[in-house]
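Student: Sharing a model that was predicted from the sequence below.
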Amino acid sequence: MVGIVLASHGKFAEGIKESGSMIFGPQEDVAAVVLTPDMGPDDMHQKLLDAISTFNDQEHVLFLVDLWGGTPFNQVSRLISEEGHEDWVAITGLNLPMLVSAYGSRMGAETAVDVMKEIYPEARDGIKVKPEELQPASAAAPAAPAPAAAAVSAIPEGTVLGDGHIHYAYVRIDTRLLHGQVATAWTKQVQPDRILVVSDAVSHDDLRKNMIIQAAPPGVHVHVIPISKLIEVDKDPRFGATKAMVLFETPQDLLRAEEGGVKFPEVCIGSMAATAEKTVINQAIACDEDDVKTLKAIRDNGTHFYVQKVPSDHVDDIWALLKEKNMA
């Protein structure tokens, strides 16, 4: 029988698994894997592997995931790429009609691909409106992507666009880099022309790089670049008309950029994943002594930090949070 992994942010996967059992009865080889605020991408990756290891048949697995581009999807995508199983397949947009249909379909299907093909239209058609007369006759055509900005390489060197200085509209430290919260909530808030994911490690890792590019919101160009490239871009007047969102994986990477001459007046700390060696500061942030030392060095450069996971959250003071843990 095809195994099913339900993957989500928060407890959604656990809740929908329970709902599916109420409708279709208890199911074997079904696992709910949830991402909690204190987890990093590698933690989610391991939980997915652990879930699959409990299945009787690990060659035929269907992943039903909540959101394209979020950390659960990114780690499922990573598994599919790395593990090399021909019949591991994922669908995003997890809903209850999709799950119930999957339970019924897998009873007569041999492969996860067969189940996917059968449940996809039912999951889509499960979206209905009451009163019925308000139901759209057909799905609206997707909005055309924003016109691509002219490639900087096509602009003669020395050309000054705008005021000649790239505009850093939003800068964030986030272990998960570009994921669901950033790709949806923050890009809508900031409305950048480009997203710059700045990491030496990720820029040389084709798998992670492609996963991040896949998570890009429509109409926004995403570039995964090493720190040295950001330092070059910062000095290039051809980027003067660019409104950028910049994402760093660690404060250490951000400090290296600032030591190279890049100045950020304000930086949001979105998440710093917990490890055994780090102290948990709040649900999303964990630090060790080197992290605190690095944050202080960046602050001494004139950068103001604030803590905020999504735009609707209350803004916290990182120094007050660290002081509560006797780390400031």
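Tutor: Yes, it's here. Numbers count the residues shown, from 1 in each chain.

Student: okay, CA-based contacts and neighbour counts for the rest of this
Tutor: OK.

Student: buried stuff in stretch 128-138?
Tutor: Within stretch 128-138, no residue counts as buried by 16 or more other CA atoms under 10 Å.

Student: what do you get for stretch 35-44?
Tutor: Of the residues in stretch 35-44, 35, 37-41, 43-44 count as buried by neighbour count, 16+ other CA under 10 Å.

Student: Same list (these) but as TSV, adding secondary structure.
Tutor: TSV is the format used below for the buried residues of stretch 35-44 (DSSP: H, G, I helix; E, B strand; the rest coil):
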residue	secondary structure
35	strand
37	coil
38	coil
39	coil
40	coil
41	helix
43	helix
44	helix
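
Student: For residue 173, state which of those residues is nearest.
Tutor: Using CA to CA, residue 40 comes nearest to residue 173 of the buried residues of stretch 35-44, at 13.2 Å.

Student: Distance-wise, check the closest one relative to residue 134.
Tutor: Separation of residue 40 from residue 134 (CA to CA, to the nearest Å) stands at 42 Å.

Student: hold the first one in mind and look at this next one:
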Amino acid sequence: MKKILVATHARFAEGIVSSIDLILGKQENLHFINAYVDETPFNEKLEGFLNENVMDEDKLIIFTDIFGGSVNQTTLRYLTKENVFVISGVNLPVLLEVIMLGEDNVTEAKLKEIVNSSKDQIIFANDEMKKLNITQDDDFDL
């Protein structure tokens, strides 16, 4: 079974999962861990989640906020397992696409493709508005 975990510093993980819930409804395979918001060390929260929620046959996709950050470094320890994938720099478009990905399509190649295509969703809107010749006074619907 496909399992998705969003783990970030503070409450970003909870917030982005809340956005997913609003857009798609509650997703049973989507979980989050807010790191450093209480006295429980993140590595203990992660280990507890893995022990309670992830079976050997599951495919686990972990999203983190900052590559090289403490949350990300802790999750990278689990890459020795064949069924674990870590994606850092989580954003709503990439998370939505992975959630909607069929279980049979959870492969390293497909996840790389999704990550690469999600980079196109990061847009400097000022330039896009200029390209489209749209001003603040225009009533527009992109």
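Tutor: Thanks, I have the structure now. Computed from a predicted structure; not experimentally measured.

Student: Closest one of the buried residues of stretch 35-44 of structure 1 to residue 286 of structure 1?
Tutor: Comparing the buried residues of stretch 35-44 of structure 1 against residue 286 of structure 1 with CA to CA places residue 38 closest, at 8.2 Å.

Student: Surely residue 68 of structure 1 touches residue 90?
Tutor: No. Here residue 68 of structure 1 does not reach residue 90: they are 10.0 Å apart, not a contact under CA atoms under 8 Å.

Student: Surely residue 213 of structure 1 and residue 225 touch.
Tutor: No. Taking CA under 8 Å as the definition, residue 213 of structure 1 is not a contact partner of residue 225, at 11.7 Å.

Student: need the helices for the stretch 201-328 of structure 1, in chain order.
Tutor: Secondary structure of the stretch 201-328 of structure 1 (DSSP state H, counting those that start in this stretch): helices located at 206-214, 227-235, 251-259, 289-300, 318-324.

Student: Tell me which of those helices sits most buried.
Tutor: helix 251-259 (a mean of 19; mean count of other CA atoms under 10 Å).

Student: Of the helices of the stretch 201-328 of structure 1, which is nearest residue 280 of structure 1?
Tutor: Taking CA to CA, helix 318-324 is the member of those nearest to residue 280 of structure 1, at 9.6 Å.

Student: can you tell me what part of structure 2 that closest one aligns to?
Tutor: Mapping helix 318-324 of structure 1 onto structure 2 (TM-score structural alignment) gives no aligned residues.

Student: how about the helices of structure 2, start to end?
Tutor: For structure 2, the helices defined by DSSP state H cover 12-24, 42-53, 70-76, 92-99, 108-118, 125-131.

Student: I'd like those written out as TSV, with distance to residue 59 of structure 2 added.
Tutor: As requested, the helices of structure 2 are exported to TSV (distance: least, CA to CA, whole Å):
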stretch	distance to residue 59 of structure 2
helix 12-24	19
helix 42-53	11
helix 70-76	14
helix 92-99	12
helix 108-118	11
helix 125-131	36
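
Student: out of those, which comes closest to residue 62 of structure 2?
Tutor: helix 70-76 (7.6 Å).

Student: how about residue 96 of structure 2, what does it touch?
Tutor: Contacts for residue 96 of structure 2 (CA atoms under 8 Å, 6 or more residues apart in numbering) come out as residue 20.

Student: So what does residue 84 of structure 2 match up with in structure 1?
Tutor: Residue 84 of structure 2 maps onto residue 88 in structure 1, by TM-score structural alignment.

Student: Once you drop chain neighbours, what's closest to that match?
Tutor: Leaving aside its sequence neighbours, residue 88 of structure 1 sits nearest to residue 61 (CA to CA, 6 or more residues apart in numbering; 4.9 Å).

Student: what number of residues lie near the equivalent of the one you found over in structure 2?
Tutor: Aligning on TM-score structural alignment places residue 61 of structure 1 opposite residue 60 in structure 2. Residue 60 of structure 2: 24 surrounding residues under other CA atoms under 10 Å.

Student: distance of residue 60 of structure 2 from residue 37 of structure 2?
Tutor: As judged by CA to CA, residue 60 of structure 2 and residue 37 of structure 2 stand 24 Å apart.
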